[in-house]
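Trainee: have a look at this fold, sequence not included:
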C-alpha cells in the first residue's frame, strides 16, 4: 500500500466539533462520501491504459495494433503527453512513466506492505488523479449512471484541490513553477523555498547551488533535488521505499479541516 499524508484506505473520518459546527459537519460528511483508495487506483489504471495504448501504437510504426480497442490516436504524440500529463512530461519520458505506473499499481495491490513515495511518484500520481477526477466529475454532470462504473464517491463531485491538500505530503515538484490550483495547505512551504532560492540567486549564486542550499534548510529529499535539476532518472528513484510492517505510517484525517 502506498503511504500518503493520510491513509487512503480509511473513510469513516470523525471530527469532535461536528455536532457544534454545521460547516465542519458538512465538510466531514463530504470526506466520508469519498473513496480515496479508488480515486488513486482508478487514476493509475486510467493512466496505465492510456500510456500503454500510445506506446504500443508508437512501437507499431504509428499504426493501431490489431488487438487495440482505442478508436483514435493523437497525431502529435509528444504534444499528447504534455497535455495529458503536464507535470510528469516535464521531468520524465513516457517509458520511465510507464515503469513508474507498473511499480505503483503493484504496490496498490499489496495490503500487507507499506511503501513510501518520493517526489517522482507524487508527481505522477498528481497527474493521474487529476485526470480521473476530471473524467468522473464530467460523467456525474451528464448522468450518475455513467459515473457509476468509476465510483470515486457516493455520487459526489470530487474536489481535486482539497484531495491533494489532504493526501499529498508535499508538492515539491512544483517549486519554481505555477500550479493550476491553489493548494493552500502546501502553498506556504512552496513560497518559502522559492523565496530562499531567489534570495540566494540575487546574491549571485548559481541556480543549482541555490537550490542545493535551500534544500538543506527545508529538508528537500534527494529525489526532489534530482527532479528539479531535471537529471536523468536513475532506477533507484523509480522504486518505492518499503517501510517496516510494525510502523504506523499514517496520520488520520480526524480533527483536520480546511481553514
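Mentor: Nice, thanks for sending it over. Small disclaimer: the values here were computed from a predicted structure and weren't measured.
Trainee: CA atoms for contacts and neighbours, from now on please.
Mentor: Will do.
Trainee: strands of the stretch 51-200 of the chain, residue ranges please.
Mentor: 114-116 (DSSP state E, counting those that start in this stretch).
Trainee: for it, what spans make up the helices?
Mentor: For the stretch 51-200 of the chain, helices defined by DSSP state H, counting those that start in this stretch occupy the ranges 77-84, 88-91, 94-108, 119-142, 144-147, 160-167, 184-202.
Trainee: including mean neighbour count and distance to residue 222, could these go into CSV?
Mentor: Shown next, in CSV, are the helices of the stretch 51-200 of the chain (neighbours: other Cα atoms under 10 Å; distance: least, Cα to Cα, whole Å):
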stretch, mean neighbour count, distance to residue 222
helix 77-84, 15, 25
helix 88-91, 19, 15
helix 94-108, 17, 17
helix 119-142, 20, 9
helix 144-147, 15, 39
helix 160-167, 18, 21
helix 184-202, 16, 15
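Trainee: looking at those, which is nearest to residue 37?
Mentor: Residue 37 lies closest to helix 94-108 among the helices of the stretch 51-200 of the chain, at 8.6 Å (Cα to Cα).
Trainee: orientation of that closest one relative to helix 77-84 in degrees?
Mentor: Counting by axes from the mean of the first three to the mean of the last three Cα atoms, to 10 degrees, helix 94-108 lies at 40 degrees to helix 77-84.
Trainee: counting by contacts, list what helix 94-108 packs against.
Mentor: With contacts defined as 3 or more Cα pairs under 8 Å, 6 or more residues apart in numbering; DSSP states H and E, helix 94-108 has these neighbours: strand 2-3, helix 36-59, helix 119-142, helix 235-238.
Trainee: run the last query once more with 7 Å
Mentor: With contacts taken as 3 or more Cα pairs under 7 Å, 6 or more residues apart in numbering; DSSP states H and E, helix 94-108 sits against helix 36-59.
Trainee: now the helix it packs on: buried residues?
Mentor: Using 16 or more other Cα atoms under 10 Å as the test for burial, helix 36-59 gives 36-45, 47-48, 51, 53-54, 57.
Trainee: structure B:
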C-alpha cells in the first residue's frame, strides 16, 4: 500500500509541480504528439538524471524546478455592463465571457555546488527556447490540481525572488492567458438574450407557472450535465496525451 501511495504521489508531483507546463505546436511541432514538457528544455531533466545515477532511483526532488499555482487564477471571468438594466433577467444576460488567466511560481534554487555553474546556461537555454516557441505561434497547456488550462499564451516571466534568502533569482512568476481562440468560443460568449437585443427580436418574458419554470430548469441542468460529460471526456484525452508526452 505504501508503494502504491508513493507512486500516486510521485505521479501527482510530476504532473502538477515538476512539469505542469506543456509546449504545444511551435518548436514542439515535430515531436511525438506535437507536445513537449517544460522539463525537456534547457537541460532541466539533467538534475533528475544525475540524481537517478547517484541514488539508483528517480526522485521528484532531483528535478531542476518546482511550480506552484499562484492565488488569483480564474475559473470564470465575465464582463458585466454598467448601464441601467430593465430588470434582473436583462442584467444577468448582459455579460460577456472573458479570457481566463493562470499564474505559476517557478522555484529553482541551486541545490549543490555544480548548480551554480549550470544555472546561467539552463536559464539562457530556457529563455531562448521559449522566445523561439512564442515566435513560431506556440501555445501552452498548464496543468493545475483544479483545472487543465489548454491552448494558453505565455504573457510574461518575471523574477519574484524575495530578499530573505541568500540566493538571488531563484523564483519566477509565469503568467498565462487562455483567450477565446475560435469563432465558436467567441460566439458562445454572447447569450441568447444579448443576441435578441442586438437584432431587435422580440423578448418573451419568463413565465411564472411552476411547471414551466421547473421544466426549463431541468432542461438547463440536463444540457449542463451533457456538456460536463463531454468536457471530462475531452480533458481525459488531454491528460493522457500530457502524461504520455516524452521527457
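Mentor: Nice, thanks for sending it over. Bear in mind the structure is a predicted one, so any value in this text is a computation, not a measurement.
Trainee: got a TM-score for the two of them?
Mentor: Comparison of the two superposed chains (TM-score structural alignment, normalised by the length of the second structure) gives a TM-score of 0.29, and 122 aligned residues with a Cα RMSD of 6.0 Å.
Trainee: for the helices of the stretch 51-200 of the first structure, give me JSON lines that also has distance to residue 216 of the first structure.
Mentor: Listed next are these as JSON lines, based on distance: least, Cα to Cα, whole Å:
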{"stretch": "helix 77-84", "distance to residue 216 of the first structure": "31"}
{"stretch": "helix 88-91", "distance to residue 216 of the first structure": "22"}
{"stretch": "helix 94-108", "distance to residue 216 of the first structure": "27"}
{"stretch": "helix 119-142", "distance to residue 216 of the first structure": "16"}
{"stretch": "helix 144-147", "distance to residue 216 of the first structure": "45"}
{"stretch": "helix 160-167", "distance to residue 216 of the first structure": "24"}
{"stretch": "helix 184-202", "distance to residue 216 of the first structure": "10"}
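Trainee: quick check, nearest of the buried residues of helix 36-59 of the first structure to residue 77 of the first structure?
Mentor: Nearest to residue 77 of the first structure among the buried residues of helix 36-59 of the first structure: residue 54, at 7.8 Å, using Cα to Cα.
Trainee: that older thread, between the buried residues of helix 36-59 of the first structure, which sits nearest residue 237 of the first structure?
Mentor: residue 44 (18.0 Å).
Trainee: now the nearest residue to the closest one once chain neighbours are set aside: how far from residue 105 of the first structure?
Mentor: Counting by Cα to Cα, 6 or more residues apart in numbering, residue 128 is the residue found nearest to residue 44 of the first structure once chain neighbours are left out, at 5.8 Å. Residue 128 of the first structure is 12 Å from residue 105 of the first structure, where distance means Cα to Cα, to the nearest Å.
Trainee: need the overlap of contacts for these two.
Mentor: residue 44 (Cα atoms under 7 Å, 6 or more residues apart in numbering).
Trainee: which secondary structure element contains residue 114 of the second structure?
Mentor: Here residue 114 of the second structure, judged by DSSP states H and E, is contained in helix 113-135.
Trainee: what's the first helix or strand after that helix?
Mentor: Using DSSP H and E, the helix or strand that follows helix 113-135 of the second structure towards the C-terminus is strand 139-143.
Trainee: for the helices of the stretch 51-200 of the first structure, which one sits closest to residue 238 of the first structure?
Mentor: For the helices of the stretch 51-200 of the first structure, proximity to residue 238 of the first structure was assessed by Cα to Cα; helix 94-108 is nearest, at 5.7 Å.
Trainee: how about the biggest helix by length in the second structure: buried residues?
Mentor: Longest helix in the second structure, counting residues (DSSP state H): helix 210-244. Buried residues in helix 210-244 of the second structure, counted by 16+ other Cα under 10 Å: 235, 242.
Trainee: could you find the closest non-adjacent residue to residue 101 of the second structure?
Mentor: Of all residues not flanking residue 101 of the second structure in the chain, residue 177 sits nearest, at 4.5 Å (Cα to Cα, 6+ apart).
Trainee: mind checking how far residue 116 of the second structure is from residue 123 of the second structure?
Mentor: Distance of residue 116 of the second structure to residue 123 of the second structure, given as Cα to Cα: 12 Å.
Trainee: more neighbours: which of the two?
Mentor: Set residue 116 of the second structure next to residue 123 and count neighbours by other Cα atoms under 10 Å: residue 123 wins out with 15 against 12.
Trainee: give the closest residue to residue 196 of the first structure in space, chain neighbours not counted.
Mentor: residue 214 (6.1 Å).
Trainee: any idea how far that neighbour lies from residue 192 of the first structure?
Mentor: Counting by Cα to Cα, the separation of residue 214 of the first structure from residue 192 of the first structure is 10 Å.
Trainee: try residue 236 of the first structure
Mentor: Using Cα to Cα, we find residue 236 of the first structure at a distance of 28 Å from residue 192 of the first structure.
Trainee: again, but for residue 137 of the first structure
Mentor: 33 Å.
Trainee: next: residue 56 of the first structure.
Mentor: From residue 56 of the first structure across to residue 192 of the first structure, the span is 43 Å (Cα to Cα).
Trainee: from what I see, residue 176 of the second structure and residue 100 are in contact.
Mentor: No. Residue 176 of the second structure is beyond contact range of residue 100, at 8.5 Å (criterion: Cα atoms under 7 Å).
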